[in-house]
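Trainee: requesting a structural model of the entry that follows:
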Amino acid sequence: MSLELHDISKSFKDDKVLDGVSLSVPEGKTLVLFGPSGAGKTVLLRLIAGVIEPDTGHVEIAGRNVDGVEPEDRNIGMAFQNFALFPHMDAHANIASPLTAQKQGKSAIEAGVQSLARLLKIEHVLGHKPKELSNGQKQRTALARALAGKPKVLLLDDPLRNVDAKLRFEMRLELPRLLSDQNATVVYVTQDYKEAMAFGDEIAVINGGVIQQIGTPEQIYLSPANVEIARLFGDPVINFLDVTPQEDRDGVFAMISDKRVNLDAGHKHAVGQDCVLGIRPESVLFVAEDHIRAVPVTVEAETPLNEKTVNLCLTARGREIMASRPSGTPGPATGPAFVTIDASHAVLFDKKSGALIPQDESAALPKGEVA
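Mentor: Below is the predicted model of the structure:
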């Protein structure tokens, strides 16, 4: 079933938590609701579930306005941060409760419980009551219960928050497959950008009760709507350098360490404007001094991070820039060095507002080609 939110607003006393939020989730798709703590994510889930009602706007499920419809009549599965497990039931009974309500047979109930318990690695605590479970086990039990009934709409509020790193990594692989198999329409809340990128068909970035950007993971990462969103996605964080783009007969460019760095022709309309240039660390590549586009830097520090190595560099004017490369590939640990900047995915933001300056697609080079 599709899910539509139309101009949703909600206040608690003088605190406006949601301000004109509109979203659309097609049937069988997963929308990740991403944002910092206090952004309004959980309140929005509770509005969809019918636990609370909006001040303005309305929710539609499968084209039907569900204002005033009780939560149990919305065909929604929910797993919230406070777990909300039945305290008198053990984990097995909690997970089985949606299946029992559907009057499924004992063998089908048992098969459903065991399958989810294996996936979420809680087989060993199925006989335990909630008070005997750790927070991570409670969270996985609540997630299993939400999944068990195969609801048409599924609301997941940071369901892997208390899960250890190894299982979290495994769930990033397994859970999207399970959700796809169930063909549920999913709203998945997280503060972890890697989860957002892994789970979402689309990502909605919310902050201060306002949706700042909606797009595919690739769109959010490569064309963030503002400096704040750009900073939230990526590890290490994106590089920001104040620049004023220039143009000559060879095209559009910016100056870094007193060296020319060519920009995509689609940035021509930003020439002469005070901008912030956003460059992902993986686009900063170490090269030999005689490279045609070599930019001098000083490497201040090197940090190995398992699958990658990160270097903190300083430009000739003392501006910091991070470079990231796959572990095992050559690069200087400290001292003078030279880099080239792959500008094919560089982004420009207005220095004053922080908003993205979109490229002029009619003037841009083919994707991936560097000016």
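
Trainee: going forward, measure contacts and count neighbours with C-alpha atoms only.
Mentor: Will do.

Trainee: so what's residue 342 up against?
Mentor: 283, 284, 285, 370 (C-alpha atoms under 8 Å, 6 or more residues apart in numbering).

Trainee: if you set the cut-off to 10 Å instead, what comes out?
Mentor: Contacts here follow C-alpha atoms under 10 Å, 6 or more residues apart in numbering; on that basis residue 342 touches 261-263, 279-285, 293, 368-371.

Trainee: ok, now residue 308?
Mentor: Applying C-alpha under 10 Å, 6+ apart, the residues near residue 308 are 282, 324, 325, 326, 327, 328, 329.

Trainee: number of nearby residues for residue 158?
Mentor: Residue 158 has 22 neighbours, counted by other C-alpha atoms under 10 Å.

Trainee: ok, the nearest residue to residue 24 once chain neighbours are set aside to residue 49 distance?
Mentor: Spatial nearest neighbour of residue 24, excluding adjacent residues (C-alpha to C-alpha, 6 or more residues apart in numbering): residue 4 at 4.6 Å. For residue 4, the distance to residue 49 equals 13 Å [C-alpha to C-alpha, to the nearest Å].

Trainee: let's see this one next, to set against the first:
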Amino acid sequence: MASLALDHVTKRYGRETVLDDVSLSVADGEIVSIFGPSGAGKTVLLRLIAGMAEPEEGAILVDGSDVIDVAPEQRSVGMAFQNFALFPHMSAFDNIASPLVARRLGRDGIEDGVQKIARLLKIDHVLGHAPRALSNGQKQRTALARALVAAPKILLLDDPLRNVDAKLRFEMRLELPRLLERFGSTVLYVTQDYREAMALGRRIAVLVHGRIAQFGTPDEIYDRPANVEVAELFGDPGINLFEGHVEAGRSGMVAAVGGMRLPLAPGFERIAGRSVTIGVRPEHVGFAAAGTEGAVAARVAALLPLNDRMVRLLVTEDGRELYTSREAGGAAMEEGARGHVVADPAAIVVFDRETGRRIAPRSAGFASPALQENP
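Mentor: Model prediction:
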């Protein structure tokens, strides 16, 4: 195992800055997801760590030592790519064995190492096959085996599940964390799928426009996003966002959004009068009895069954759209049904409208109104 740190790393290609002053610290044996939209610089970040490219500024530290001048093969880094990158003229065995061959390990050591990792990944029965004869799932496992066989201190996984089918992707989300923990490598896992990032990473580094917008646990990032841009990257359906301002209500501070008065948790008194953007996840919007504080009259405009959840598109009396996502079941709901909805005050996120940054409350504790599954 090894600790990994990026210290103010910047990478440019011509006039384009791909990574801008990136700092990141990963502990020994930690699995960190690197998540962000396409073009954010995720793969470039891995290439810098692997030694396939050099930064213009900053340092890359492994166990506290800068490795920028260390050759790639001397960094003890394994890497698996989203396109598998297997040698087409070599069997699965030879592909997996290539890192051991490069280290000039003996024949018995190579055979033993390949067989052990192949059995662990359940591909020992296809070791004699060429890549063209493998399924996508087998190719993915072969590429992963090649990255793991030499027991690298640092393992870089570049969206390795992107090109496999949905069933295998789901299975590997469950299996990979256990597998990686057995090897004890420090892992950076790149993905464009927020669910994958949350399932696999103990912490997530959200990379946007070449900068780390937030680095924290999955719960921290989902429930307390650093800014509006991060908030919009997580959730399906996405977070409900409304522009308004903060003012005093009957029993505390509220977010005034058109005709809505949404109660806020304590701690926002200091921003009374400020223009804000209010965010609330669909699962924190529910139906409530008429007259409940903060309840808003709304009509069900559309229904979308989503596995074990029912997503509803609601339209308020002043024409604002919002989503609610609750467990499926209960009384039948039809389009056009009317009722009153309320947002859980403890789950409402407040952002500064000008900067987009989250405004944290100064205190905690709020008795939320009871949410109902149906009106």
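
Trainee: TM-score of the superposition?
Mentor: After superposition, the two chains reach a TM-score of 0.91 (TM-score structural alignment, normalised by the length of structure 1), with 363 aligned residues with a C-alpha RMSD of 2.1 Å.

Trainee: returning to that earlier point: got a quick PyMOL command for the buried subset of the contacts of residue 308 of structure 1?
Mentor: Selecting the buried subset of the contacts of residue 308 of structure 1 in PyMOL, with 16 or more other C-alpha atoms under 10 Å as the burial test, is done by:
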select buried, resi 282+324+325
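
Trainee: what's the farthest-apart pair in the contacts of residue 308 of structure 1?
Mentor: Using C-alpha to C-alpha, these span at most 14.6 Å, a distance reached by 282 and 328.

Trainee: element containing residue 116 of structure 1, please.
Mentor: Here residue 116 of structure 1 sits within helix 106-120, counting by DSSP states H and E.

Trainee: and that helix, what does it pack against?
Mentor: Packing partners of helix 106-120 of structure 1 (3 or more C-alpha pairs under 10 Å, 6 or more residues apart in numbering; DSSP states H and E): helix 91-101, helix 135-148, helix 165-182.

Trainee: counting contacts, what elements does the longest one pack onto?
Mentor: Using 3+ C-alpha pairs under 10 Å, 6+ apart as the contact criterion, the secondary-structure elements in contact with helix 165-182 of structure 1 are strand 30-34, helix 106-120, helix 135-148, strand 185-190, helix 193-199.

Trainee: how about the second one?
Mentor: Secondary-structure packing of helix 135-148 of structure 1 (3+ C-alpha pairs under 10 Å, 6+ apart): strand 76-79, helix 91-101, helix 106-120, strand 153-157, helix 165-182.

Trainee: out of these, the one nearest residue 213 of structure 1 is which?
Mentor: Per C-alpha to C-alpha, nearest to residue 213 of structure 1 of these: strand 153-157, 19.6 Å.

Trainee: and the angle from that closest one to helix 135-148?
Mentor: Interaxial angle of strand 153-157 of structure 1 relative to helix 135-148 (axes from the mean of the first three to the mean of the last three C-alpha atoms, to 10 degrees): 170 degrees.

Trainee: what's the mean gap between strand 153-157 of structure 1 and the aligned bit of structure 2?
Mentor: Compared with structure 2 after fitting, strand 153-157 of structure 1 has a mean deviation of 0.4 Å; criterion: mean C-alpha distance after the TM-score superposition for structure 1.

Trainee: next, the angle from that strand to strand 185-190.
Mentor: Counting by the same axes, to 10 degrees, strand 153-157 of structure 1 points 0 degrees away from the direction of strand 185-190.

Trainee: by contact count, what packs against strand 153-157 of structure 1?
Mentor: Secondary elements touching strand 153-157 of structure 1 (3+ C-alpha pairs under 10 Å, 6+ apart): strand 30-34, helix 41-49, strand 76-79, helix 135-148, strand 185-190.

Trainee: using JSON lines, lay out these together with mean neighbour count and distance to residue 273 of structure 1.
Mentor: Converted to JSON lines, those look like this (neighbours: other C-alpha atoms under 10 Å; distance: least, C-alpha to C-alpha, whole Å):
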{"stretch": "strand 30-34", "mean neighbour count": "27", "distance to residue 273 of structure 1": "31"}
{"stretch": "helix 41-49", "mean neighbour count": "22", "distance to residue 273 of structure 1": "36"}
{"stretch": "strand 76-79", "mean neighbour count": "23", "distance to residue 273 of structure 1": "47"}
{"stretch": "helix 135-148", "mean neighbour count": "24", "distance to residue 273 of structure 1": "49"}
{"stretch": "strand 185-190", "mean neighbour count": "26", "distance to residue 273 of structure 1": "36"}
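
Trainee: just to revisit the earlier point, so can I have CSV of the helices and strands packed on helix 165-182 of structure 1 showing distance to residue 354 of structure 1?
Mentor: What follows is these, written out as CSV (distance: least, C-alpha to C-alpha, whole Å):
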stretch, distance to residue 354 of structure 1
strand 30-34, 19
helix 106-120, 41
helix 135-148, 37
strand 185-190, 24
helix 193-199, 20
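
Trainee: out of these, which is closest to residue 303 of structure 1?
Mentor: helix 193-199 (20.2 Å).

Trainee: and that closest one, what's buried?
Mentor: Result for helix 193-199 of structure 1 [16+ other C-alpha under 10 Å]: buried residues 193, 195, 196, 197, 199.

Trainee: between those residues, which sits nearest residue 22 of structure 1?
Mentor: Using C-alpha to C-alpha, the buried residues of helix 193-199 of structure 1 come closest to residue 22 of structure 1 at residue 196, 19.1 Å.

Trainee: the closest one contacts residue 232, correct?
Mentor: No. In terms of C-alpha atoms under 10 Å, residue 196 of structure 1 does not count as a neighbour of residue 232; the distance is 11.1 Å.

Trainee: any common contacting residues for those two?
Mentor: With contacts taken as C-alpha under 10 Å, 6+ apart, residue 196 of structure 1 and residue 232 have 34, 35, 205 as neighbours in common.

Trainee: all helices of structure 2, in order?
Mentor: Here structure 2 has its helices, by DSSP state H, at 42-50, 92-102, 107-120, 136-148, 166-183, 194-200, 218-223, 228-233.
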